[in-house]
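K.L.:
structural data only, the sequence is not supplied:
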C-alpha cells in the first residue's frame, strides 16, 4: 500500500483546512486507513475479509501489487462526526481522487481491481448497490477484461468517534505516475553520479543502480500495457482469473 507525505499534506491543507499540519496529523490519517484495512481481522462483520482474500482479489498479475488507499470520512485529530453519514456519501468520498493517500490521480489510469471496506451498522444490499452504481457510472475507469473486479466487505464495529466509515484499496494503473516521478528524479541525479560515491564506497556496484532503474521502467511499461489492453486482446486461455467468491 503506497502512502506518501505529498498526498497526506495535500489532504491536511485542502480537505481538513489545517494551516500547520504536523507528523501527528499525517499519522492520524495513516492509522485510520490501516485500521480500516485490518478491521475485518479484529472485529465481527456481516461480510468479512482478510489479508489473504485482499491479496487474491487485488493482484491480477504478480508485479502489479502497489495499491492506492483512501478513507472516508476524512476528519482531523480530536474532531467528532458532526452529522450522520450515509452509504452513498461514504462511497462518493472514498472514490474521490482528493481522498487518495498517494500522489497519483486515479482519473489518469484505469482500475484493475479495487476493494471497499465499510464499518458500522449498514445494509450489505445497499453497499452492493452502491458498488455496482460506481462501476456503471464510471465504467471507462475500470478494465473491462476483469469482471466483478470490485470487492466489498462490511464490519459491524465502527471506528471510535464515528457511526460509520469506509476504507478504499485500489489497484490502479495510474500508480505509474509515482514511479515515473521517482525514475525521472533518479535519472537526473544518476546521470551526474550525485551521491553515488557513498554507495560504491560501501561495496555496491554502479550496475546495481542501472538494473534498479531498468526494473522500474519495466514496471511502468507493464502498468501502461494493461491500461491500454482491451478485452479483445485476451482469448479464453489467457484471461486472468476473476475475483473469488466474497462470501
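P.N.:
That came through, no problem. None of these values were measured; they are calculated from a predicted model.

K.L.:
for the rest of this, base every contact and every neighbour count on C-alpha atoms.
P.N.:
OK.

K.L.:
grab the nearest non-local neighbour of the spatially most central residue of the chain.
P.N.:
Centroid-nearest residue in the chain: residue 68, 1.8 Å away (criterion: CA atoms, centre = their mean). Distances taken as CA to CA, 6 or more residues apart in numbering place residue 170 nearest to residue 68, at 5.1 Å, with adjacent residues excluded.

K.L.:
take this one as well and set it beside the first:
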C-alpha cells in the first residue's frame, strides 16, 4: 500500500491543507478526533495512504506543517481539527516573511536553498486544471450529472482554475480522473469522442496522450465527479500577461526596495524576466512542432520530466 507524507508550507499551504484534511476525513468516515465511525469497509480500506492508525485505533494524518511564524500554527490548533495532528509535526519559527518572497529565500532560509529543490521538473510543468460538477447550492438538487456533462464542464475554459483558454494552444498530454459508479467503457468512449472533436488542440507527435482514470468511490456529497489536468501550451498566455505587468512596474522600480532590502539584486529581476521569455518561447516551439520537427532522442527525456509521457494513454481503475 503506498504511503503519502503531505508537507504544508506557509499560510496558504496550511490553509489549503486544512481544507484538504476536512475533505479526506469526510470521505473516510473519520471524525475530527481521528476516530472512524461506520461499518463500510470500502470507505476505510485505503485510509492508511494518508493516515497512520495508532495503537488506540486513532487515525493520525501523515503530515508536516511548516511556517516561519507561529500564527498559522496557532490557527490550526484553534480549528476543529486541533486534536487530529501530532504536536511534534508542527515546525515553525518566530518571524514572518510578511508576503515578501525574498525574505524567505534570502534571509530566513538562505542556508537551506542549496539543499532544497524548488521545483522537481524543469520548464514545461505548468498545468491547466478543471473540475466538475460546479453548481450553485441553490440549483444543485435540480441537476443530474452524466459522464458527458462532466466531461463538457471540466474542459470548459470558464471552469479552468487558471485564466487561460486551451483553444489558444495545444495539449501535450492530459489526464481525466472520474469518480463514482461509472462504467469504464463509457469513460473511455467519452474521452475518445472529446479528443476527436478537439483534435486541433492536441499535438500530433505524442501518441496516446490522453489518460483516463476511474475510482468507483464517489466524493462525499456527490454521485460522481471528474477532475481534468492538462499540460497545454496555452498556459503561456498567463506568462505573457505577467511579463507585461512586470515590465510596467519594473520600469518604475515599483516596490523594488522591499526586495533589495532583503538581499536581492536588480539583475536577478532581469534574469527572471529573461527566463520567463525563454519559457514562453519553449512553449511556442512545442506548440508549432510536428512529428518531423521533433528529435525524440534529443528532447524526449526533457519532455517526460515536463509531464509528457509516451505511455500516458489508457485507463486505470481504483476501487
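P.N.:
Looks like it came in fine. Since the structure is predicted, the reported quantities are computational estimates derived from the model, not experimental observations.

K.L.:
picking that back up, the residue nearest to residue 68 of structure 1 corresponds to which position in structure 2?
P.N.:
Aligning on TM-score structural alignment places residue 170 of structure 1 opposite residue 230 in structure 2.

K.L.:
what's the matching range in structure 1 for the helix or strand harbouring residue 189 of structure 2?
P.N.:
Assessed by DSSP states H and E, residue 189 of structure 2 sits inside helix 184-197. Helix 184-197 of structure 2 corresponds to residues 124-137 in structure 1, going by TM-score structural alignment.

K.L.:
and that stretch against structure 2, how far off on average?
P.N.:
After superposition onto structure 2, stretch 124-137 of structure 1 sits on average 0.9 Å from its aligned residues (mean CA distance after the TM-score superposition for structure 1).

K.L.:
any idea what residue 99 of structure 1 aligns with in structure 2?
P.N.:
Under the alignment defined by TM-score structural alignment, residue 99 of structure 1 is paired with residue 159 of structure 2.

K.L.:
if I pick its match, what's in contact with it?
P.N.:
Taking CA atoms under 8 Å, 6 or more residues apart in numbering, we find residue 159 of structure 2 in contact with 130, 131, 134, 153.

K.L.:
quick one: buried residues of the longest helix seen in structure 1?
P.N.:
Using DSSP state H, we find that the single longest helix of structure 1 is helix 206-228. Under the neighbour-count criterion of 16 or more other CA atoms under 10 Å, helix 206-228 of structure 1 has 209, 213, 216, 219, 220, 222, 223, 224, 226, 227 buried.

K.L.:
please dump those into JSON lines; it should also carry distance to residue 188 of structure 1 for every row.
P.N.:
Output for the buried residues of helix 206-228 of structure 1, formatted as JSON lines (distance: CA to CA, whole Å):
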{"residue": "209", "distance to residue 188 of structure 1": "13"}
{"residue": "213", "distance to residue 188 of structure 1": "12"}
{"residue": "216", "distance to residue 188 of structure 1": "15"}
{"residue": "219", "distance to residue 188 of structure 1": "19"}
{"residue": "220", "distance to residue 188 of structure 1": "18"}
{"residue": "222", "distance to residue 188 of structure 1": "23"}
{"residue": "223", "distance to residue 188 of structure 1": "23"}
{"residue": "224", "distance to residue 188 of structure 1": "23"}
{"residue": "226", "distance to residue 188 of structure 1": "28"}
{"residue": "227", "distance to residue 188 of structure 1": "27"}
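
K.L.:
so which of those residues is the closest to residue 33 of structure 1?
P.N.:
Taking CA to CA as the measure, residue 33 of structure 1 sits nearest to residue 223 out of those, at 24.7 Å.

K.L.:
residue 44 of structure 1 versus the residue of structure 1 most remote from its centre, what's the distance?
P.N.:
Using CA atoms, centre = their mean, the residue of structure 1 lying farthest from its centre is residue 201. It sits 37.6 Å away. Using CA to CA, to the nearest Å, residue 201 of structure 1 is found at 53 Å from residue 44 of structure 1.

K.L.:
one more: residue 121 of structure 1?
P.N.:
Distance, residue 121 of structure 1 to residue 44 of structure 1, by CA to CA: 12 Å.

K.L.:
how about residue 209 of structure 1?
P.N.:
In terms of CA to CA, residue 209 of structure 1 sits 47 Å off from residue 44 of structure 1.

K.L.:
mind listing what the counterpart of residue 152 of structure 1 in structure 2 touches?
P.N.:
By TM-score structural alignment, residue 152 of structure 1 lines up with residue 212 in structure 2. By CA under 8 Å, 6+ apart, residue 212 of structure 2 lies in contact with 175, 176, 177, 178, 187, 188, 191, 313, 314, 315, 316.
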